[in-house]
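[1] One predicted model, sequence on top.
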Amino acid sequence: MRIAGLVGAAGLGLGLAAPAGALGAMAQGGLSGYQGAWLAGGSGCAEVYSSDGKGISFKRPVDIFVPAFIVSGNRLKTPQASCRIKSVRQTGDRERFLLNCANAVAGNEVRVLMATQPDGSLRRYFNEQDTTGTQYQRCSR
């Protein structure tokens, strides 16, 4: 299965070009509302995540199919992939993320469209035409 499919199933994807030194700062600035652990679906946070006092991680054994991800700094991690957030760009009421993702098999550039919601949740959209999106609840900051 391609990494884009794995990351998409776990809830991600988007883009912007800038000098390499500016990418980290741009991603950091647009990420403040996304920091933490996120979960969609019927699982509870305690079933998916554990905390070691320093931060949050996926419980072992990791359920590779759980729709969850963790944003920490300019990194985004799913149960199957680890991504560097290259850039974040505002597009209307949503933000496009351009991710550089890798798993045990391959690496790929992935685009994700998300928006934080007034109730503290976020929605991940499959494309610009998607008006519903998938809702994620924050498990931790």
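    Looks like it arrived, so ask away. Numbers count the residues shown, from 1 in each chain.
[2] For the rest of this, base every contact and every neighbour count on C-alpha atoms.
    Fine.
[3] Against residue 49, how distant is residue 60?
    From residue 60 across to residue 49, the span is 9 Å (CA to CA, to the nearest Å).
[4] what about these two, which has more around it?
    It is residue 49, of residue 60 and residue 49, that has more neighbours when counted by other CA atoms under 10 Å, with 21 against 9.
[5] Quick check: chain neighbours aside, which residue is closest to that one?
    residue 58 (4.6 Å; CA to CA, 6 or more residues apart in numbering).
[6] Could you pull up the residues touching that neighbour?
    48, 49, 50, 79 (CA atoms under 8 Å, 6 or more residues apart in numbering).
[7] Got another one to weigh against that:
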Amino acid sequence: MLAEEVAMGVARFAGATWLGLGIASVAGMSAARAVDAGLLGYQGAWLLEGRDCAEVYSSGGKVTAFKKPVDIFAPAFMVSGKRLRTPMASCQIKSVRPAGDRQVLLLNCANSVAGNEVRVLMAPSQNGALRRYYSDQDPTGVAYRRCS
């Protein structure tokens, strides 16, 4: 799961356990201007299929955020512009490159303890979901559905 893998990568790098980050908005930049064409299908709040969006996210008008208290183990992430946030980390999306029928997202992730570069394999599905793959050899991956 994306949230757990980002957290595990950063935890291994830091060698420590850490607390989740608060969610902050990207100030002064509209999401539409910050989005590369390769990121258009990723914008929004995502949750592992089979989970209830209302258990993880709260919505206040146009803004979606992780529900307080934040479940740091929730298999969820939000993409806004070139930022990807999990319950425990905030990432800048450095690049999106095609890799066959998938895309490789290269992320610079940080939490309150450390930073780490993370490579993520994803592909939009026909049904509007995203599929996250654990490796180049993973034939099925796991599906995330959009909550917002």
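    Arrived safely, thanks for sending. Fair warning: this is a prediction, and the values are worked out from it, not measured in the lab.
[8] how near is whatever residue of the second structure lines up with the residue nearest to residue 49 of the first structure to residue 147 of the second structure?
    Aligned by TM-score structural alignment, residue 58 of the first structure pairs with residue 66 of the second structure. Distance of residue 66 of the second structure to residue 147 of the second structure, given as CA to CA: 11 Å.
[9] Tell me which residue of the first structure lines up with residue 46 of the second structure.
    So residue 46 of the second structure corresponds to residue 38, using TM-score structural alignment.
[10] May I have the secondary structure class of its match?
    With DSSP: H, G, I helix; E, B strand; the rest coil as the basis, residue 38 of the first structure sits in strand.
[11] Test my guess that it contacts residue 70.
    Yes. Using CA atoms under 8 Å, residue 38 of the first structure is in contact with residue 70, at 6.2 Å.
[12] burial measure for the counterpart of residue 80 of the first structure in the second structure, as a count.
    The equivalent of residue 80 of the first structure in the second structure is residue 88 (alignment by TM-score structural alignment). Counted with other CA under 10 Å, residues neighbouring residue 88 of the second structure total 26.
[13] Also residue 120 of the second structure?
    Using other CA under 10 Å, residue 120 of the second structure is surrounded by 17 other residues.
[14] ok, it to residue 136 of the second structure distance?
    Relative to residue 136 of the second structure, residue 120 of the second structure is positioned 10 Å away (CA to CA).
[15] Repeat that for residue 64 of the second structure.
    From residue 64 of the second structure to residue 136 of the second structure the distance is 32 Å (CA to CA).
[16] Mind checking which of the two has more residues around it?
    residue 64 (16 against 11).
[17] In the first structure, what residue corresponds to residue 142 of the second structure?
    Under TM-score structural alignment, residue 142 of the second structure pairs with residue 134 in the first structure.
[18] That match against residue 67, yeah?
    No. With contact defined as CA under 8 Å, residue 134 of the first structure does not count as touching residue 67 (9.8 Å).
[19] who touches both of these two?
    Residues touching both residue 134 of the first structure and residue 67 (CA under 8 Å, 6+ apart): residue 40.
[20] Which of those two has more residues huddled nearby?
    Remark: of residue 134 of the first structure and residue 67, residue 67 carries more neighbours, 23 against 16, as counted by other CA under 10 Å.
[21] right, and the more buried one touches residue 37 too?
    No. Between residue 67 of the first structure and residue 37 there is no contact under CA under 8 Å: 11.1 Å.
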